[in-house]
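S.K.: need coordinates for the following:
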Amino acid sequence: METQTEGPVAAEIARRLTAALNPARLVVTDDSAAHRGHAGHDARGESHFTVEIESAVFAGQSRVARQRLVNQALAELLRDRVHALAIKAKAPGEA
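M.R.: The predicted model follows:
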């Protein structure tokens, strides 16, 4: 599996998604710096993320179903720590 992360919150996102969805590829990008001064910005950092994930679990699933699976895996973090999450979820072989 290919994984890219930085920081403790990004690492926790990666850990939870790996456990729940067994991705072939996972990139967690911290977008927080681009949101300084905006609503939801957290001075601790690591509050805004983009997740690019490829998993066989997504085969035959709609975009909304894929996002729900990611959101379920990260529910506690989304409630307590992460303000915004952009999700790019694909099944293997999808462009």
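S.K.: use CA for all of it now, contacts and neighbours both
M.R.: Will do.
S.K.: what residues does the helix or strand containing residue 79 touch?
M.R.: Using DSSP states H and E, residue 79 maps to helix 75-80. Contacts with helix 75-80, where a contact means CA atoms under 8 Å, 6 or more residues apart in numbering, come from 13, 71, 84.
S.K.: out of the residues you listed, which is most surrounded?
M.R.: The most crowded member of the contacts of helix 75-80, judged by other CA atoms under 10 Å, is residue 13 (20 neighbours).
S.K.: please give the structure of this sequence too, so both can be compared:
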Amino acid sequence: MSVKDTLTAKLTSNFAPAFLDVIDESNKHHGHAGWREGGETHFRVRIATPHFDGMSRVAQHRAVMNVLDAQLKDRVHALAIEVLPSSGPFEG
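M.R.: As a prediction, the model looks like this:
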């Protein structure tokens, strides 16, 4: 399973998002710290879930990072998190 697929599966099972987009941005970081041949090192997560309603931005980001802890310690060098309103509309 690819890193992207693992991130998607873990976020889906933990947060049941109304919208989820996991984007591999590794190609934008070629030659930068943490970049590795084959990519899958730099990701952007766009997520909308009622699970985050009422939580501060910091708490939302901590929740995502806690779920992805193993990947952040192993393969993923950078993770950008965008939490969208759970009611949408969602842009791809």
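S.K.: re the thing from before, looking at the contacts of helix 75-80 of the first structure, which are in helices?
M.R.: When DSSP state H is applied, the contacts of helix 75-80 of the first structure are split such that 13, 71 fall in helices.
S.K.: could I get the contacts of helix 75-80 of the first structure in a markdown table, plus columns for distance to residue 34 of the first structure?
M.R.: As requested, the contacts of helix 75-80 of the first structure are arranged in a markdown table below (distance: CA to CA, whole Å):
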| residue | distance to residue 34 of the first structure |
| --- | --- |
| 13 | 19 |
| 71 | 22 |
| 84 | 12 |
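S.K.: out of the contacts of helix 75-80 of the first structure, the closest to residue 61 of the first structure would be?
M.R.: Proximity of the contacts of helix 75-80 of the first structure to residue 61 of the first structure was ranked by CA to CA; the top entry is residue 71 with 14.5 Å.
S.K.: alignment lookup: that closest one to the second structure.
M.R.: When the second structure is aligned by TM-score structural alignment, residue 71 of the first structure is paired with residue 65.
S.K.: got it, and residue 36 of the first structure?
M.R.: So residue 36 of the first structure corresponds to residue 30, using TM-score structural alignment.
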